[in-house]
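Chemist: fold the following.
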Amino acid sequence: MREFIIACLVFVCVTTSHAQSDFLYIDGTSVALPSPLPSTSSRATTPPESMLNAGYSYQAYAQSIKPSSSGSWHKIRLINPGNETLRRYLVFDVHILKHLNVYLFDRTDLRLEKKLGLKDISEEEVQDYTAPHLEFSILPKSQLTLLIYKQNDGPGIFPARILSEQEWLQEKNNKRFFWGAIIAVLIAMALYNVLVYSMHPNKSYGWYLTFHTVCFFYFSALNGFGFHLWPLQIQVMLATNIMFMNFLLIILIANFANHFLFANQNAPRHHKLVLPLSIIAGLGCITSLFVPEYSIIPAFSILQAFASIFGMSIGIASLKSGFKPAKYFVISWACTLAGAGIGMATVLDAIAINIFTLHAFLIGTLGELFLLSIGLASRMKYFEMRSLSQSYLYPNTNLGNLSYFSQRLPQNLPEILKNHQHVYLVLMNLTGFREVVSLYGPKALTESYQQRTIELENLLRNEKWSIHFTLPSGRQVSAMALPSEQILLLVNVNHHDEIELIVDKLYHHSHRDLRIRNIHMPMSSTISYVHISHHHSLQEQYRKAQVALQHAIVTNQKYCAYSPSLDLAIGERITLIQKLHKAITEDELDIFLQPQFSLFDNKLVGAEALVRWRQNDGHFISPGVFIPLAEQTGLIFEISKNIIARSFAWLSDIKKHHPNLYQNFNLSINLSALDMAQSSLLSFLQTSLFNHDLNANKITLEITESAIMENHDLFIKGIQELQTLGFNLAIDDFGTGYSSMLYLKELKAKEIKIDMGFVRGIHTNRVNQKIVQAIVQLANGTDSMTVAEGVECKEEALWLQSIGCDFAQGYYWNPALPIQEFYTQYVSLKL
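Modeler: Model prediction:
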């Protein structure tokens, strides 16, 4: 506690602590004045001679130390039982008494008197100041009577001692050394924290430095070393305004605790009390300037007791909330309370008086300042670690992110492998979020992803096989969120055959509908897993998991374990990519044309340009193999540009040499979603039209139905720009998705292409008949033409004709033909 006067209040309950005696024997060693002393009170200062034989009693001592406007007299007889004259020093270890008078009588003769209070100290005494003291001599076998007068508007006179000359000199040297050390430490800590504050300004350091400064002034007055630092007038002013600084220290430490402990988050109930406590203490500051100190002490004692409990309580509450730097605050507060307790015990003469017990409160507060300084540095480190930990978290989740995976996990992996039996890396590819974005936008994606990861985290937290990861702040996470809606986690098993059961549990946990905005969205996942070996890096294990995951996705498996054979498949895939890149660069891809016919007169109306890849050995690689590969590797736009350029060149030749056929011929070219996303697509088409002198209305660009959902706004804008140039639009594979009807009117497509899955066997399949009839009616309602794909027999063609389908293509007429064969069969014959 900060108020040394608490010691005085304790004296109210003390009526006796030693054997009561009117005599104090002076021998060769120091002796402390006993407590209690025979005492009496007077309303005003009276001549000491008249007080020599006044009625003194031990019972009056308790009343004499209570704060009041009265003055107190204390009396004791000093006896020298020896045979030598003794030179002694009466020393009071109290430095803030305003009025303290000492009188020494030989029987009735006043031999010596001295005024030791603050109001009476002189500039000369300040030069060699150690403590209020009286130097006297006592003859052998003689007795002196000591009277002490003190005004009851300040602390008591204890501790007080009678020292020999040698002890007094030692006391002076000890105090000067001790004070010098204290001043040096206080200044050093202040300079250090000022330097830190200049580099990292924040409110916690601001409150700390203010608290540190006031403590410096406070103890310079309370312990007397301010006489060697400040002018006498300032030291007297500080010493006579201790109560003001007491209230001020409550304000400072309460607000420091509030900011240092982040109380609004870590101790919200205490946070609400800081402002009222500060206001009450502020009123106390103002009151202390105008009201006598003895009138304020009772109220202050209650406030100080509350503040002491509050300080310890807010520190413990913050520590329980997980704020680790709070431990320094709790320990520092305990140091202050311990120092105050030791100081009180010294005043009560319960423990021996020495340089340390006399300054216990100062030492405790010094320890508090030192620990708080460490705490501030720890707090900065804590927030640095928390900030670093936050940088390792995926936004809006409690999962680690790619940075944690690449930077921290490799460092922690050896320890994880050491502490667990068999560790597996499990990679989950979550699906279903794209549909959420399409229906509700990106905000819903955040909400749904957060919901799904919380469900996963709750599962992992309660499973013994789940391995948790520690962030720099000490916080633990159970999995990592990686790009493309992938989740990575580590699993520990005792036996290898347990892993499939765990993966199956993870799959079924993720294969559940997600309820968002009162709608159930189907969600699922594909999972891969690989046993982690000590001999391979984490990146290598991750690569293997990606290989297994890709295989599971391609083969439509729920989950897949890595095996070396999968690397062989990947090797073949890489080889194929290299060959495809070479085929594009060296113009080895071929253009095939599949003719399109009118179902009403069976005349040729156009053709669809298709790409084929013939190997050197004459074998073809299926478009179903290399087109997805091109899309995955970013080569698809290069292929599309190749098709456009060569198709435009062929159509330009038709226009030049066969104008009649050109007038009634339409060329269809497929564009993928990735093509539509290319910013250079429009300019490339414009340039190609110009170079080949073609009309855009002779070109139909086919867009797959799934492309509409990739990026609706970008897609619609691109289509509108293409239609502005004059290109026709066809929706390919209509009916295989779920979104086209939402945008059909907006797109204003010229053609709707009916997927071959609905066409094949349509003359006998009633379900497909109803679907195709609906598509034709829908097209008629939007002024679109219909093109049936995959017609293989006459019956299918006739049935399509009967329901009003406009055009068709398929093996019934011809498969896709090389350009030269198409020219020979359909163009040259018309010459």
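
Chemist: please make it C-alpha for all contacts and neighbour counts, starting now.
Modeler: Noted.

Chemist: show me where the stretch 301-450 of the chain has strands.
Modeler: Assigned by DSSP state E, counting those that start in this stretch, the strands in the stretch 301-450 of the chain fall at 422-431.

Chemist: nearest residue to residue 468 other than its sequence neighbours?
Modeler: Nearest non-adjacent residue to residue 468, counting by CA to CA, 6 or more residues apart in numbering: residue 478, 4.5 Å away.

Chemist: go on, residue 786?
Modeler: Nearest to residue 786 is residue 752, by CA to CA, 6+ apart, at 4.8 Å.

Chemist: tell me which element the one you found falls in.
Modeler: Secondary structure from DSSP states H and E places residue 752 in strand 751-754.

Chemist: got the buried residues for the next helix or strand after that strand?
Modeler: Where DSSP H and E defines the elements, the next helix or strand beyond strand 751-754 is helix 756-759. By 16 or more other CA atoms under 10 Å, the buried positions in helix 756-759 come out as 756, 758, 759.

Chemist: also stretch 421-438?
Modeler: 422-433, 435-438.

Chemist: who touches it?
Modeler: For stretch 421-438, contacts defined as CA atoms under 8 Å, 6 or more residues apart in numbering pick out 417, 443-445, 448-449, 484-496, 499, 503, 510, 521-532, 541-542, 545-546, 549, 709.

Chemist: just the buried members of those?
Modeler: 417, 444-445, 448-449, 486-493, 499, 503, 510, 521-532, 541-542, 545-546, 549, 709.

Chemist: now intersect these with the strands, please.
Modeler: Among these, the subset assigned to strands under DSSP state E consists of 486-493, 521, 524-531.

Chemist: who does the helix or strand containing residue 280 touch, helix- and strand-wise?
Modeler: Under the criterion of DSSP H and E, residue 280 resides in helix 268-288. Packing partners of helix 268-288 (3 or more CA pairs under 8 Å, 6 or more residues apart in numbering; DSSP states H and E): helix 242-260, helix 263-266, helix 293-320.

Chemist: check which element follows the helix or strand in which residue 772 is found along the chain.
Modeler: Secondary structure from DSSP H and E places residue 772 in helix 766-781. Next helix or strand after helix 766-781 toward the C-terminus (DSSP H and E): strand 785-788.

Chemist: what's the longest helix in this structure?
Modeler: helix 165-199 (DSSP state H).

Chemist: name the residues of that helix that are buried.
Modeler: Buried residues in helix 165-199, counting neighbours by 16+ other CA under 10 Å, are found at 168, 171-172, 175-176, 178-179, 182-183, 186, 189-190, 193-194, 197.

Chemist: what does stretch 281-300 give?
Modeler: By 16+ other CA under 10 Å, the buried positions in stretch 281-300 come out as 281, 282, 284, 285, 288, 292, 293, 294, 297, 300.

Chemist: one more sequence to fold, the one below, so I can look at both together:
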Amino acid sequence: MVNGEIVGVFGIARDISEQKHFERQLSFNANHDRLTGLLNRVSLEDRLALDCHITRRHKRRLAVMCIDLDGFKSINDSIGHYYGDQVLIEVAQRMIQQVRPSDTVVRMGGDEFIVLLPDLLCDEDVVLVAERLMASIAKPYCVQGMDLHVSASVGITLSDGHIEQPMQLIQQADMAMYKAKQQGRNNFQWYTSDLNQRVCEHASLRNDLQKAIETQTLQLHYQPQIDARTGRVVGLEALLRWEHPEKGFISPAAFVPVAEDSGQIIPLSLWVLDTACAQLRQLSDQGVTSISMAVNISPMHFQRGHFVHYVQATLEKHGLRSEQLELEITESLLLNNADQAIETLHRLKALGVRIALDDFGTGFSSLSYLKRLPIDKIKIDRSFVQEIATDHNDAAITQGIISMAHHLSLKVVAEGVETASQMEFLKGSRCDVFQGYYFAKPMPFVELEAFLGFPTSMPDRQS
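Modeler: Next up, the predicted model:
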């Protein structure tokens, strides 16, 4: 200022663009998943409320999907979280590609995602989106030369937007997703009002199963395997049974998926293997030394890094020869990192343990993988045996399986043999071993001891 007049202005300027960028980055990180770049659960409530408003205003429909990946946990457990992270990143990209720009994909955490589909004209549109998402997710993931596989269980709920607590839609979709898991996975299910009761029953079953594992109140039953030529018992299959104190018999088909979802399958599998070997030791001490014990192996247990060591330690603990133990596997072991699974099988074979491929003929790649697997026998699935005497297709398939297996120097076990006509057909087709109700039902160990006390000729048919 000169003579009372302003002749200039002095100011200090500071570049705050870096600060603004940092603030934007903080805001982005607060609302987005750092791994996949998708919105996270923090953003979900606001976005859901907005979509409900849009749906109400346009008088249309809002669909909420809950998507959980099947088989993802086994990737993390068997080959590491890096591979799992790469799969999640690719899953996120594939999901974005299958929805509209106005739709929202959220990663809730782990391998669970939410998809919001606002402003829908008809319910059928949801089905198309669900099918596209499932097909896209199910395609192989190549990570550092490994082909990895996951699928998706999808739960869906619909709304007209008139709901006081929009987050209830997330709970409904989550319930429907668990129903999809229970229905065999890799499918989608709709929310219905009765699902609340089913979810409570599922939680109750999980808690009761945990108590049964801790108190060792589960049982193993054993079904004999019969040599087709001599009629002698040459093997036993250990089958898990649960007699609930209030609900009675609970099928493995009901509680094993619960155990797999909750992680209880690992301690359960450890108990089964240890108990089966302990009771085989008891039979050996009674002079029954020529019978093998077949134990079904959970893919989740098999893919654990110390599985081979545990098998070896269990055999040593009970003083069993390796060839007395037979591990039954299914092709689901090969879905993620088939090369590592085959390497593990070779290590088991090096111990002297026998390997059987269960449910043969029902898997996705029976023929392509058969020659690579270090197995000793295959088990023909009971679905082929049931109509074998009357259905020409089942008969032809079964004869083809037996012939192919013998050319590969593999033995063949037929499951589900229930009639004399089935047995005679299989015997004429040169099947090696029979297993089924025609010879014996699965029985507790005490009954098995009595059963094996009979003469070693072919047992009488059980009623």
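
Chemist: any idea what the TM-score is?
Modeler: Aligned and superposed, the two chains score 0.80 in TM-score terms (TM-score structural alignment, normalised by the length of structure 2); 433 aligned residues with a CA RMSD of 3.8 Å.

Chemist: tell me where the stretch 151-300 of structure 2 has strands.
Modeler: Going by DSSP E, counting those that start in this stretch, the stretch 151-300 of structure 2 shows strands at 151-159, 188-190, 219-227, 233-244, 248-250, 292-296.

Chemist: tell me which other helices or strands the second one touches.
Modeler: The one in question is strand 188-190 of structure 2. With contacts defined as 3+ CA pairs under 8 Å, 6+ apart, strand 188-190 of structure 2 has these neighbours: strand 151-159, helix 168-182.

Chemist: how about residues contacting it?
Modeler: By CA under 8 Å, 6+ apart, strand 188-190 of structure 2 touches 130, 153, 154, 155, 156, 157, 173, 176, 177, 179, 180.

Chemist: tell me the two of these that are most distant?
Modeler: Spatially, the most separated pair among the contacts of strand 188-190 of structure 2 is 130 and 179, at 15.3 Å (CA to CA).

Chemist: residues contacting residue 138 of structure 1?
Modeler: Per CA under 8 Å, 6+ apart, neighbours of residue 138 of structure 1: 80, 85, 86, 87, 88, 144.

Chemist: from those residues, list the buried ones, please.
Modeler: For those, a burial check counting by 16+ other CA under 10 Å picks out 80, 86, 88, 144.

Chemist: from the contact counts, what lies against the helix or strand harbouring the last one?
Modeler: Assigned by DSSP H and E, residue 144 of structure 1 falls within strand 142-151. Contact analysis of strand 142-151 of structure 1 by 3+ CA pairs under 8 Å, 6+ apart lists strand 71-80, strand 100-106 as its packing neighbours.

Chemist: do that again at 10 Å, thanks
Modeler: Judged by 3 or more CA pairs under 10 Å, 6 or more residues apart in numbering; DSSP states H and E, strand 142-151 of structure 1 is in contact with strand 23-25, strand 39-42, helix 48-51, strand 71-80, strand 100-106, strand 109-115.

Chemist: distance to residue 311 of structure 1 added to these, as a markdown table?
Modeler: As requested, these are exported to a markdown table (distance: least, CA to CA, whole Å):
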| stretch | distance to residue 311 of structure 1 |
| --- | --- |
| strand 23-25 | 43 |
| strand 39-42 | 38 |
| helix 48-51 | 46 |
| strand 71-80 | 36 |
| strand 100-106 | 35 |
| strand 109-115 | 40 |
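
Chemist: quick check: next helix or strand after the longest helix of structure 1?
Modeler: Toward the C-terminus from helix 165-199 of structure 1 - assigned by DSSP H and E - lies helix 203-222.

Chemist: which part of structure 2 lines up with that next one?
Modeler: Following TM-score structural alignment, helix 203-222 of structure 1 has no partner segment in structure 2.

Chemist: ok, now stretch 248-268 of structure 1?
Modeler: Against structure 2, stretch 248-268 of structure 1 falls on no residues (TM-score structural alignment).

Chemist: so which bits of that stretch are buried?
Modeler: 248-263, 266-267.

Chemist: quick one, what contacts residue 540 of structure 1?
Modeler: 532, 533, 546 (CA atoms under 10 Å, 6 or more residues apart in numbering).

Chemist: cool, and residue 172 of structure 2?
Modeler: 64-66, 155-158, 190-193, 195-196.

Chemist: switch the cut-off to 8 Å
Modeler: 156, 157, 191.

Chemist: the second one -> structure 1?
Modeler: Residue-level alignment of residue 157 of structure 2 against structure 1, with TM-score structural alignment as criterion, gives residue 529.

Chemist: which residue is the nearest non-sequential neighbour of that match?
Modeler: Spatial nearest neighbour of residue 529 of structure 1, excluding adjacent residues (CA to CA, 6+ apart): residue 426 at 4.3 Å.

Chemist: still on that earlier bit, for residue 639 of structure 1, find the nearest of the helices and strands packed on strand 142-151 of structure 1.
Modeler: Between those, strand 100-106 lies closest to residue 639 of structure 1; by CA to CA that is 104.2 Å.

Chemist: roughly how far apart are the aligned partner of residue 280 of structure 2 in structure 1 and residue 701 of structure 1?
Modeler: Aligning on TM-score structural alignment places residue 280 of structure 2 opposite residue 651 in structure 1. Distance of residue 651 of structure 1 to residue 701 of structure 1, given as CA to CA, to the nearest Å: 14 Å.

Chemist: which of those two has more residues huddled nearby?
Modeler: Taking neighbours as other CA atoms under 10 Å, residue 651 of structure 1 and residue 701 compare with residue 701 leading, 24 against 21.

Chemist: look at the aligned partner of the more buried one in structure 2 and give its secondary structure.
Modeler: In structure 2, the residue paired with residue 701 of structure 1 is residue 327, using TM-score structural alignment. Assigned with DSSP: H, G, I helix; E, B strand; the rest coil, residue 327 of structure 2 falls in the strand class.
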